[in-house]
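*Asks:* fold the following, please.
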Amino acid sequence: MVAFPQTLDDAIAQAQSATQAAIAAGYTRLQIDLLLPELKPTPVALQYLPVFSELGAGLKIFFTDAGAAALARRDWGMLSHQICSLDVAGARQTTPVEELVSPDDQVFLFVAPSTVEVSPVEQVCTVTGDRPVILLAPRLEDIGAVGIGYTARKIRERFLSTFEPCYYVRPLDQAALLRCYPSPWQIWLESDEAYTLAAEELLKPSSEKLEEILLRVGGVQAAPKRSFIEEMQRFLRALVQ
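*Replies:* Down below sits the predicted model:
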């Protein structure tokens, strides 16, 4: 059984294991969500990279802009992996997609893509074939709020639905939602500064389903709710201790 991550290091290690298991099972589009406040995706990406250490230059890492890619090259030292940017100008891809993907590339890792980068990410995916593509710590929760039309939004949502959420951790009010492939979705309850497994679901539970589960396993007399920001900050402090 998957243990609840006690530190951020634990969560990243679980994400690595989930990635390996999902790729071994044949999945080629994976998503890793660490929904924690003030999380810096670049250090997380560096700690995650050893899962592909044997690939060398076969791993191509995309950042959302040239500045972030340049900082990673400077701070990460002599890595053999390729570090690139998506070259996004507004919402347009300024570099031909054929120049972003080469036959020698084996795995593609996108670090913290937002809704703005969904279109260029999709363009890259059209030419990657069956080679694995991974979205690491994407910022896609507000896709419905992006100023695009209904049809375009549905197209983006349809594309993102092709990604398997192989790792997901998100704090709730005195609880947390966890998924570590191949395990199902798990709801954990907080008690005495620890988390205990309360329920499992084959599919990601909706907010209504989560509320129903928490009421059933935790009792109807819920503690006063913290604000979402307060809960996220408390959860992150617990992970990084």
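*Asks:* contacts and neighbour counts: CA atoms only from here.
*Replies:* Noted.
*Asks:* mind checking the longest helix of the protein?
*Replies:* Ranked by number of residues, the top helix in the chain under DSSP state H is helix 8-24.
*Asks:* please give me the structure for this one as well, since I'd like to look at both together:
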Amino acid sequence: MVVPDYQMLEYVERIASDLSDDPPRPLIMWNPRLISEDVGVGFNVRKLRRYFLSTFTTVYSMRPLPSGAVFRCYPGSWKVFYDDKDRPNRYLLAKEMINRPDAEDLGIIYGDVEDKSEKGPSFFNAAAGIFSSLSRFVKVISK
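*Replies:* Sure thing, here's the model as predicted:
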């Protein structure tokens, strides 16, 4: 499935259920958007995460951030990178994790990195950095 969204959730769940028969077959989703920010983060979203999305394994993920990136290539661990201030367009590994880092984890990791540096990036630099972050990260991991 390519970019399934929240409106297709019932359809996606039905297909996943059909594929889970014996023998189970994989369901591959490219850039799923099954949680809508318009709906909020209430009980239904928590239930969706707990009972449906938790049954999936993320095999490849690359998420650019204003001051770094999060990456995973299965079966490897989740890797959090931050921008190398001494060498532009390069990343340094901040931390490896078994589980996908959430916003709180990233805040702690990047807080530690910023505490080690003298001055963190300005708001403008951080906002502009996200646009070039993905292409830089692809170049770094492809070497």
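*Asks:* so after superposing, what's the score?
*Replies:* For this chain pair, the superposition-based TM-score is 0.74 by TM-score structural alignment, normalised by the length of the second structure; 130 aligned residues with a CA RMSD of 2.7 Å.
*Asks:* ok so, going back, what does the helix or strand following the longest helix of the first structure contact?
*Replies:* Sequence-wise, the next helix or strand downstream of helix 8-24 of the first structure (DSSP states H and E) is strand 29-34. Here strand 29-34 of the first structure makes contact (CA atoms under 8 Å, 6 or more residues apart in numbering) with 15, 19, 22, 132-138, 162-170.
*Asks:* and these, which are buried?
*Replies:* Neighbour counting by 16 or more other CA atoms under 10 Å classes 15, 19, 22, 132-138, 163-170 among these as buried.
*Asks:* quick one, strands of the first structure?
*Replies:* In the first structure, the strands defined using DSSP state E lie at 29-34, 59-63, 82-85, 88-89, 92-93, 107-111, 133-136, 164-172, 175-180, 185-191, 194-201.
*Asks:* with distance to Arg153 of the first structure added, can I get these in a markdown table?
*Replies:* As requested, the strands of the first structure are arranged in a markdown table below (distance: least, CA to CA, whole Å):
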| stretch | distance to Arg153 of the first structure |
| --- | --- |
| strand 29-34 | 19 |
| strand 59-63 | 23 |
| strand 82-85 | 24 |
| strand 88-89 | 19 |
| strand 92-93 | 16 |
| strand 107-111 | 20 |
| strand 133-136 | 19 |
| strand 164-172 | 19 |
| strand 175-180 | 26 |
| strand 185-191 | 26 |
| strand 194-201 | 27 |
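*Asks:* of the ones you listed, which approaches Pro120 of the first structure most closely?
*Replies:* strand 92-93 (5.7 Å; CA to CA).
*Asks:* what's the closest one packed up against?
*Replies:* helix 118-128 (3 or more CA pairs under 8 Å, 6 or more residues apart in numbering; DSSP states H and E).
*Asks:* relative to strand 29-34, how tilted is the helix it packs on?
*Replies:* For the pair helix 118-128 of the first structure and strand 29-34, the angle between their directions (axes from the mean of the first three to the mean of the last three CA atoms, to 10 degrees) equals 140 degrees.
*Asks:* mind checking the longest helix of the second structure?
*Replies:* helix 123-141.
*Asks:* report the distance from that one to the chain centre.
*Replies:* When C-alpha coordinates are averaged (CA atoms, centre = their mean, to the nearest Å), helix 123-141 of the second structure and its chain have centres 15 Å apart.
*Asks:* what are the buried residues along that helix?
*Replies:* 129-130, 133-134, 136-137.
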